[in-house]
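Asks: I would like to see how this sequence folds:
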Amino acid sequence: MADSGGGVTVSEKIKGWFPERVQLHIAMLALQFGYAGFHIVSRAALNMGMSKIVFPVYRNILAFLLLLPFAYFLEKKERPPINLNLLVQFFLMAIVGITANQAFYLLGLDNTSPTFASAIQNSVPAITFLMAAILRQALA
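Replies: Below is the predicted model:
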């Protein structure tokens, strides 16, 4: 969608409306509102009797289907070829990192409130850093 006067696209005009710092703050707020909405929807699903084991599976399948076209078309030329080693690593990361994290999150959400889940989720990077620092000290 190029503009007839100079080749400036509509997205470039929109980006020019806000400084980059403001855009970053808006993106952060949108992300936090998205997380808050997810916490509320998750709690409602648990209250309706959704299984804590089945819910992460549905969530991961939906995310896979939504992100697959973007990953395929936007990264087609840049991605390395997928071999058995990469597939095994992806599988282990998915089981240990993502699915276990979501299962523990839902277990905690079932016993607390969406407000507490939102608050505690922001502490995950700090806890991860502390664990990495402790394990590095122990291994060194």
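Asks: When you work out contacts or count neighbours from here on, use the C-alpha atoms and nothing else.
Replies: Noted.
Asks: I'd like the distance between the closest residue in space to Tyr35 that isn't next to it in sequence and Pro69.
Replies: With C-alpha to C-alpha, 6 or more residues apart in numbering as the measure, Ser118 is the residue that lies nearest to Tyr35, at 7.4 Å, once sequence neighbours are left out. Note on Ser118: its distance to Pro69, by C-alpha to C-alpha, to the nearest Å, is 30 Å.
Asks: please give me the structure for this one as well, since I'd like to look at both together:
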Amino acid sequence: MADVGGSASSSRMRCSVPERFQLHLAMLALQFGYAGFHVVSRAALNMGVSKLVFPVYRNTIALLLLLPFAYFLEKKERPALTLNFVLQFFLLALVGITANQGFYLLGLENTSPTFASAIQNSVPAITFLMAALLRQAPFPYLSSLS
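Replies: Presented below is the predicted three-dimensional model:
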């Protein structure tokens, strides 16, 4: 978050729009991007693109778009890339992102993009309820920040 009234906040602002409005505009753009993704995904499924191939295309495009930013902007701050890290990243991507996208596409094939958008916005609430039912702290990292 921005330092209210501090010089760090004013030095970071590069345009005349206040930072809180920039955050709202960024969230609005993200939601429009998600809505567009739902429509494009449904159109791709209707054209016959495989549910297994589509996440591969999506992740490959994301890799190619984000790799230069990750390489050049985080070059001095990132830890060394060891085999252990690579295996952890691979398993996390396989179980987390790829499985999530696969199940999303499976559900989208049987519903509409409108329903997918509505359900996506309920994921944080469902996660909180599951954590409460399982007696887990929904945000354990917040207690370490205090």
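Asks: if we can go back for a sec, more neighbours, Ser118 and Pro69 of structure 1?
Replies: Remark: of Ser118 of structure 1 and Pro69, Ser118 carries more neighbours, 18 against 11, as counted by other C-alpha atoms under 10 Å.
Asks: could you say what helices and strands the helix or strand where that one lies packs with?
Replies: Element membership of Ser118 of structure 1, judged by DSSP states H and E, is helix 114-121. Counting contacts by 3 or more C-alpha pairs under 8 Å, 6 or more residues apart in numbering; DSSP states H and E, helix 114-121 of structure 1 is packed against helix 20-47, helix 100-111.
Asks: what's the average distance of the last one to structure 2?
Replies: Same thing as helix 100-111 of structure 1. With mean C-alpha distance after the TM-score superposition for structure 1, helix 100-111 of structure 1 departs from structure 2 by a mean of 0.4 Å once superposed.
Asks: For that helix, name the packing helices and strands.
Replies: helix 20-47, helix 114-121.
Asks: Repeat the analysis, applying 10 Å as the threshold.
Replies: helix 20-47, helix 54-74, helix 114-121 (3 or more C-alpha pairs under 10 Å, 6 or more residues apart in numbering; DSSP states H and E).
Asks: tell me which residues in that helix are buried?
Replies: Gln102, Ala103, Tyr105, Leu106, Leu109, Asp110 (16 or more other C-alpha atoms under 10 Å).
Asks: tell me the contacts of the first one?
Replies: By that I understand Gln102 of structure 1. Taking C-alpha atoms under 10 Å, 6 or more residues apart in numbering as the criterion, Gln102 of structure 1 is in contact with Lys52, Ile53, Phe55, Pro56, Val57, Arg59, Asn60, Gly108.
Asks: 7 Å instead, please
Replies: Taking C-alpha atoms under 7 Å, 6 or more residues apart in numbering as the criterion, Gln102 of structure 1 is in contact with Pro56.
Asks: How much space separates it from Lys52 of structure 1?
Replies: 9 Å.
Asks: circling back: kindly present the helices and strands packed on helix 100-111 of structure 1 as CSV, with separate columns for distance to Ile98 of structure 1.
Replies: Formatted as CSV, those follow (distance: least, C-alpha to C-alpha, whole Å):
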stretch, distance to Ile98 of structure 1
helix 20-47, 16
helix 54-74, 9
helix 114-121, 14
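Asks: Right, I'll leave it there.
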